[in-house]
Every structure is written in structure tokens, then in C-alpha cells.
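Enquirer: Dropping the sequence and predicted coords here.
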Amino acid sequence: MSELKRLSAGDLAPDFTLPDSEGTEVSLSDYRGKSVVVYFYPAAATPGCTKQACDFRDNLAELNDAGFTVLGISPDKPAKLAKFVAAEGLTFPLLSDADRAVMTAWAAFGEKTMYGKTVTGVIRSTFVVDPDGRIAHALYNVRATGHVAKLRKDLKV
């Protein structure tokens, strides 16, 4: 599997339309004119992904007040996302990329190293998309724990 070109600052963010936890279609273009944090995570309701989602939830007011909308994307189906949203009281959209096409377009799916082995899977990644639809920040291989605090520091939020 050849590695896709990773996105970097200044690149046009690949548009997408994906179902949320209720099955409602959400498009990145719906947020044109706003700053958006798009983060990709491997699986709802797993320890690291729960920590990361709850971290975004707990910092959402400050991010929103600073003008940032948060969207989480995983390969989970909408029904699993709905359970995750309800269980953790998540207050931002989680989107389903079941065929991983969006993750692939954003270079957030591919080869990665886990426990010393090379595997193919979701690469935990976070992007900040500016109001013009361009990548302002592209962060690959982020840690589930402490990542939101670092992002807030980088965004001065």
C-alpha cells in the first residue's frame, strides 16, 4: 500500500459528506466561512478514543467561543456513534466514514506502527480548516491523551 501525500498547511481541505450519529448528512462545505477542527479516530467507545472525545467535549465551550467547530470522524456506523454520543454526553457531531474514503483522502488511513508492528488502520489525526476551506494545521499520529490541551495552546484558545 503506497502512502498517500499527507495534507499540510495551505492545502485545500478535501470536501466530504458523511452521516452523523443520527444519520443526517453533514458536509465540510456546510461550515465554509467558519474554522473547523476535524479529527479522525480509530473506534468509538475504546479507551483512547473515549478519552479524546471527552477531552474535546470538556473543552468545546472554549473552542466554540474562539470560533472553532469540532467534527469527529471514525469508521463506525451511525448506530454505534449514537450509543457513544449518548454514553459520553458528547455535544459535537461524530461522523461515520464506514468505507474510509474520507480518511484516505485526508491521509488519515494507511500504514502505521502499533506496538512495534506495521499495521493498516486509522491514523489518529487532527486538522484545523480555516474559513476558506484550507488546512491551517495538520497533525498526524497525535496522542489521545493531552492532545486537546496542546491543540488549544497551538490555537491560543
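Expert: That came in fine, so what should we check first?
Enquirer: going forward, measure contacts and count neighbours with C-alpha atoms only.
Expert: Noted.
Enquirer: roughly how far apart are Ala9 and Cys54?
Expert: In this view, Ala9 and Cys54 are 27 Å apart by C-alpha to C-alpha, to the nearest Å.
Enquirer: How about Ala138?
Expert: 21 Å.
Enquirer: likewise Ala101?
Expert: Where Cys54 is concerned, Ala101 sits at a distance of 25 Å (C-alpha to C-alpha).
Enquirer: Contacts for the helix ranked longest in the chain next, please.
Expert: For the chain, the longest helix by residue count, based on DSSP state H, is helix 47-65. Outside helix 47-65, the residues that touch it by C-alpha atoms under 8 Å, 6 or more residues apart in numbering are 41-44, 69-70, 72, 88, 90-92, 144-145, 147-148, 152, 157.
Enquirer: Got another one to weigh against that:
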Amino acid sequence: MAQPNLLDVDWSKIPAPADDGGAAHLAGMMLPPVSLRATDDTMVALSALKGRTVVFAYPRTGEPGKIALVDDWDMIPGARGCTPQTCAFRDLYAELKTAGAAHVFGLSTQSTDYQAEMASRLHLPFPVLSDEKLALTRALKLPTMEVAGLTLIKRLALIIDDARIRHVFYPVFPPDQNAGDVLEWLKKNPAKS
């Protein structure tokens, strides 16, 4: 199925993901010393970042007019919505920074080359991290799904304070509201200085 408009989604026709408990263990965990390549061509170790970091993870962004990974992509709970989620974080980026996010990153298991095209096309003000080798995904035991022989991260968002996961948003639905939910949480829970 072609994906002509990745942003125009009727969420009432898309199945919502259930809370399968796949992220229940994450709050309170320290991040492992794993470095990931970012779309700004740097290597980022989330565990080395000081202050508050927001990381939103998603299965896989599509490309306008390209064929979906599988015909029933939209019917896989939690699969559809990566571009709307990413655009919402883009649109609220300045507010997230004002609310205390020192760093904001997207995260998927797609290659940096694939992510770089998307980051450029969507004019993202933040880098996207590639966990193509699943190093961080496995170290944190992030919830995943298998689609067309690929391991994809289930959609979630992490608030990280000095390398410790402080809060987890999971499951996330609808995806385009995740950035707003994160922003509200940041406003209600300021980082400790």
C-alpha cells in the first residue's frame, strides 16, 4: 500500500497498542554506555549527557509515495504514526527546551542514511539516533516488534535525568499527541538543579 500522506491519519481507524508491560522495567534504570550515530554525524552516548534528555522512539518512518513495509502496516497496533510523532516533537521543540529538556532525540532502528533523509525532509531541529545494531535496544530491553524480518522499537518516550530514566511514556497513542504529553510532564516535573 502506498503512503501518499504520512501526516493525514484518522486515528479512529488505526488500532491502538495495548500496554503489554514491555516498558515497565525502564523507570529508574541507568543508561548503559552505548554510543549511537546521529543524523548530525556525531556519536551520542545518552549515558554521558548531563541534565534532562528527552528521547522518543518509534518503529520506522515512511517515505511519501513509497510502498509501506508490509501491506497491513496501518493495522499493526502502534506501527502507524512515526512521522506525525516526529513532526509534533519538531513543532514543540522550542517549548520542550524552555520546559527543561537540555537534549531531544528521536530513536529508531533504521540506518542513519535513511534517518538523515527524513530529518532533512521534515526540517528537524534535533538529531535522530540510529540503533541499527540494536545495542541500546538490547541493553535496555526496550519493547520491540518483528515486522518483515526487522526488529523495530515499539513507540515510547523516555525522560532521562543525568543518565537515569526518570519517566516512561508507553504505550503511546495517538502518536501525534506524545510531544504534548511530554511537554506537560516536563512543566509539572521540573528537573532538579
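Expert: It's in. None of these values were measured; they are calculated from a predicted model.
Enquirer: Who's the closest spatial neighbour of Ala48 of structure 2, skipping the chain neighbours?
Expert: Leaving aside its chain neighbours, Ala48 of structure 2 sits nearest to Ala163 (6.7 Å; criterion: C-alpha to C-alpha, 6 or more residues apart in numbering).
Enquirer: Just to check, the one you found is in contact with Val54?
Expert: No - here Ala163 of structure 2 does not reach Val54: they are 11.1 Å apart, not a contact under C-alpha atoms under 8 Å.
Enquirer: Report the contact partners of the most centrally placed residue in structure 2.
Expert: Of all residues in structure 2, the one closest to the mean position by C-alpha atoms, centre = their mean is Ala57, 1.9 Å from it. The neighbours of Ala57 of structure 2, taking C-alpha under 8 Å, 6+ apart as the test, are Gly106, Leu107, Ser108, Ile153, Lys154, Arg155, Leu156, Ala157.
Enquirer: doesn't the second one fall inside a strand?
Expert: Yes - residue state for Leu107 of structure 2 (DSSP: H, G, I helix; E, B strand; the rest coil) corresponds to a strand.
Enquirer: give the contact list for it.
Expert: By C-alpha under 8 Å, 6+ apart, Leu107 of structure 2 lies in contact with Val55, Phe56, Ala57, Tyr58, Val128, Leu129, Ser130, Asp131.
Enquirer: what about the counterpart of the residue nearest to the centre of structure 2 in structure 1, distance to Asp15 of structure 1?
Expert: Aligning on TM-score structural alignment places Ala57 of structure 2 opposite Phe40 in structure 1. The gap separating Phe40 of structure 1 from Asp15 of structure 1 is 15 Å, by C-alpha to C-alpha.
Enquirer: Then Phe84 of structure 1?
Expert: Phe84 of structure 1 sits 25 Å away from Asp15 of structure 1, going by C-alpha to C-alpha.
Enquirer: How about Leu28 of structure 1?
Expert: 6 Å.
Enquirer: With Tyr41 of structure 1 instead?
Expert: Distance of Tyr41 of structure 1 to Asp15 of structure 1, computed by C-alpha to C-alpha: 18 Å.
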